[in-house]
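# okay, structure incoming, though there's no sequence with it:
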């Protein structure tokens, strides 16, 4: 039973509905939430039980994929639009879900259903089903349904515009880099050091010089991917995860060294805790969500206040698959993320799914060059445009794309292993970056680094060529 809050956007996850027919839940046991798929018949339906404090009218948005084989493969697409019905005790709406022609990792849509659905006070049900002619094949997936009062939706749009920061510096940079340097990182050979030791020994100036030689205008420094550590004495972090902070403030030193080289610093954050079972579906479904977000805001706010303008942005992972599914308090989160510097940019990663909220500045765009740079996206992100999505599932956000450079993982997490070779030649990477800059979308390229912060010579040589070709000095 979901209690509807009239003053908020209410998220009804497809996986939380009563499922009838042949519907299936993707990856049901994870803390991150996914979609219901195999919606192929009028006999398939989803029903949510809701509790509403007072009778009212609500706008509905469906997050759908009109396609075939989820996860990201579309071998059995629906042949065309699919008509669906949404029904409550007090009314019905019908809507036709269109077919989105896009790259394989960009198929999900936000469908704003015209009109409103009236919900009665007290406990009731909302049912979603297809209304297709007999024998008409289709194949849908549903991630969620959003319910919000029209006046609240308008107010949230105003709040989003008020909190929005300029992303022009990202566009002017042309490309940035991500470094997934965490407690899981290994050196080129031998066992890894403790996180405290690795942080203590990190050569900030050597790292900053290496970054400067790549031509990148900013970096995203990841500390909590696959682990939950932070390389600075953050009190609120230490309370939540004892022993997972450090005496040295590596972030402050990195910010200063990078600033001297005219490079901005952003931070990556991934939710998690030190307990072994924290990132499990059972824990995520039972935890005190208000307490969790209060802790989250305290940590992020403390970090923002500590670094002020030295911290240019945040890249928050699992925005749609985790925070969104917990009815995230987006305004409070984004305000915490901008504490100490209102111009700090914020993005909540939606992966292949639509944006989680308008209360952010840019779309993280996790994907690869070929997926994000296709002519099929011309209407949404045209060549010669502003870099802001004009339409589609990321409408209104600055376009970026985040991808791995080498053929391994995001971080160097294998012992006694070389960093793999770059996936693209210098010429290929240069061509892709030029295509991106033509649309003013900003590539954020993850470079795999060893525990001492050094990159492979192959990567260094690749970016020497990229810098020479892309970062042409202004005459």
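Thanks, I have it. Bear in mind that the values here come from a model prediction, so they are computed numbers and not experimental data.
# C-alpha from now on. contacts and neighbour counts both.
Noted.
# residue 125 is in contact with residue 48, isn't it?
Yes - counting by Cα atoms under 8 Å, residue 125 touches residue 48, with 5.5 Å between them.
# more crowded one of those two?
residue 48 (21 against 16; other Cα atoms under 10 Å).
# for residue 13, see how far away that one is.
Going from residue 48 to residue 13 by Cα to Cα, to the nearest Å gives 9 Å.
# ok, residue 178 next?
Relative to residue 13, and taking Cα to Cα, residue 178 is found at 31 Å.
# those two: which has the busier surroundings?
residue 178 (25 against 21).
# mind giving me the packing neighbours of the strand or helix carrying that one?
Assessed by DSSP states H and E, residue 178 sits inside strand 176-180. In terms of contacts (3 or more Cα pairs under 8 Å, 6 or more residues apart in numbering; DSSP states H and E), strand 176-180 is packed against strand 218-222, strand 442-446.
# the residue nearest to residue 432 when sequence neighbours are not counted: neighbour count?
Closest residue to residue 432 apart from its sequence neighbours, by Cα to Cα, 6 or more residues apart in numbering: residue 369 at 6.5 Å. For residue 369, the count of nearby residues is 18 (other Cα under 10 Å).
# right, and the helices and strands packed on strand 176-180 - which one's nearest residue 422?
Checking the helices and strands packed on strand 176-180 against residue 422 by Cα to Cα gives strand 442-446 as the closest, at 10.7 Å.
# can you tell me what sits against that closest one?
With Cα atoms under 8 Å, 6 or more residues apart in numbering as the test, strand 442-446 has contacts from 170-171, 174-180, 219, 399-405, 410, 433, 436.
# can you say which of the residues you listed are buried?
170-171, 174-180, 219, 399-405, 410, 433, 436 (16 or more other Cα atoms under 10 Å).
# second one coming, line it up with the first:
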């Protein structure tokens, strides 16, 4: 028995040393959280100026009124434009300042406002440069092809992209509580070694920042270097969460309120959402809900605010979880 105990301790320590067992206490706030809001704000070639028009105060007022526990925001996605400055990205790609990375530091403004109101802040970023920007992909070290699609991972590309991430992580420091990396797909060669690079980059700015790497539409522990599950789920009511952890990763689900990501409608009624949300959050698994936003200068509503009917439903759902 004594030898068995010693062997178990050695195995456990070895697993923790290699990151195989996380149970990261930095995720404790997630287990206590109930409902987070998420938006896709993705200006591009024709509307890059929308970043300057974004109304941070109006957004924060919505989040506070709805009692959102945390908020997720996109740094960028596929179109090659980013909602924040990054001189490392500019240097690697040869782009001029404010040509692809905005002059306005929108995440900094949002993060500070969230901090003031006790709202946790998560940043979204793909695991590689924008797939519609072949120049950036190639300049950073990923293949230039296939066009408009995720490239196969290379170590030089991941190392350079980690430098871009590290700049943002150190720039925002403890204002950012978490990172949600998209496109960590096995079929394009994303592996633990890439996740480890990105995790180290994130934690260089805030050791308590938590990170996840999306492997696709499912609730799984995708890599030993994630702290929580990406949990992208299209049909939330088909998922039953049994507890806080999945193989050492804090459970978390990301889904959408509308008929698809960013859509302005409400696909389910309150009475459909509430029983599932209660069961899921009671298990220690927070739920992040993506909602549509006003992203047109012609709109009478403030730029970057959530659709009224959706944020109203979010508020009702959050209240039902108290």
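Ah, there it is. No experiment lies behind these values; they were computed from the predicted model shown.
# residues touching residue 171 of the second structure, list them.
Residue 171 of the second structure touches residue 205, counting by Cα under 8 Å, 6+ apart.
# same thing but 7 Å
Applying Cα atoms under 7 Å, 6 or more residues apart in numbering, we find residue 171 of the second structure in contact with no residue.
# aligned counterpart of it in the first structure, please.
Using TM-score structural alignment as the criterion, residue 171 of the second structure maps onto residue 306 of the first structure.
# mind checking which helix or strand that match is in?
Assigned by DSSP H and E, residue 306 of the first structure belongs to helix 289-307.
# return the mean post-superposition distance for the helix or strand following that helix against the second structure.
Later in the chain than helix 289-307 of the first structure, the nearest helix or strand by DSSP H and E is strand 311-316. By mean Cα distance after the TM-score superposition for the first structure, the fitted strand 311-316 of the first structure averages 0.5 Å away from its aligned residues in the second structure.
# name the helices or strands packed onto strand 311-316 of the first structure?
strand 264-269, strand 345-348 (3 or more Cα pairs under 7 Å, 6 or more residues apart in numbering; DSSP states H and E).
# the second structure: matching residues for the helix or strand just after the last one?
Put plainly, it is strand 345-348 of the first structure. Downstream of strand 345-348 of the first structure, the next assigned helix or strand under DSSP H and E is strand 362-363. Following TM-score structural alignment, the aligned partner range for strand 362-363 of the first structure in the second structure is 228-229.
# gap between the matching stretch and the chain center?
Relative to its parent chain, stretch 228-229 of the second structure has a centroid offset of 11 Å by Cα atoms, centre = their mean, to the nearest Å.
# cool, and stretch 181-196 of the second structure?
On Cα atoms, centre = their mean, the centre of stretch 181-196 of the second structure falls 15 Å from that of its chain.
# and it, end to end?
Stretch 181-196 of the second structure: ends 12 Å apart by Cα to Cα.
# what does it contact?
Contacts of stretch 181-196 of the second structure (Cα under 7 Å, 6+ apart): 124-127, 151-153, 158, 212-216, 223-225.
# tell me the buried residues in it?
181-185, 190-192, 194-196.
# I'd like those residues as TSV, with secondary structure appended.
Formatted as TSV, those follow (DSSP: H, G, I helix; E, B strand; the rest coil):
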residue	secondary structure
181	strand
182	strand
183	coil
184	coil
185	coil
190	coil
191	coil
192	helix
194	helix
195	helix
196	helix
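# just say helix, strand or coil for the closest residue to residue 321 of the second structure other than its chain neighbours.
Closest residue in space to residue 321 of the second structure, ignoring its immediate chain neighbours: residue 278 at 6.1 Å, by Cα to Cα, 6+ apart. At residue 278 of the second structure the chain is in helix, as set by three-state DSSP.
# what does residue 278 of the second structure align to in the first structure?
Aligned partner of residue 278 of the second structure by TM-score structural alignment: residue 434.
# repeat that for residue 252 of the second structure.
Match for residue 252 of the second structure (TM-score structural alignment): residue 400.
# repeat that for residue 63 of the second structure.
Match for residue 63 of the second structure (TM-score structural alignment): residue 211.
# equivalent analysis for residue 183 of the second structure, please.
When the first structure is aligned by TM-score structural alignment, residue 183 of the second structure is paired with residue 318.
# quick one on the thing from earlier: out of the helices and strands packed on strand 176-180 of the first structure, which is closest to residue 153 of the first structure?
That would be strand 442-446 among these, by Cα to Cα, at 29.0 Å.
# distance from the closest one to the middle of the chain?
Distance, stretch centre to chain centre, for strand 442-446 of the first structure: 14 Å (Cα atoms, centre = their mean).
# before we move on, what about stretch 177-197 of the second structure?
That offset, for stretch 177-197 of the second structure, works out to 12 Å (Cα atoms, centre = their mean).
# for stretch 133-151 of the second structure, same thing?
Worked out by Cα atoms, centre = their mean, stretch 133-151 of the second structure lies 22 Å from the chain centre.
# do stretch 5-25 of the second structure as well
27 Å.
# cool, and stretch 28-41 of the second structure?
The answer for stretch 28-41 of the second structure is 10 Å, by Cα atoms, centre = their mean.
# and for stretch 273-280 of the second structure?
Worked out by Cα atoms, centre = their mean, stretch 273-280 of the second structure lies 22 Å from the chain centre.
# among the helices and strands packed on strand 311-316 of the first structure, which is nearest residue 422 of the first structure?
Here strand 264-269 is closest among these (Cα to Cα), at 22.1 Å.
# residue range for that closest one in the second structure?
Counting by TM-score structural alignment, strand 264-269 of the first structure corresponds to 120-125 in the second structure.
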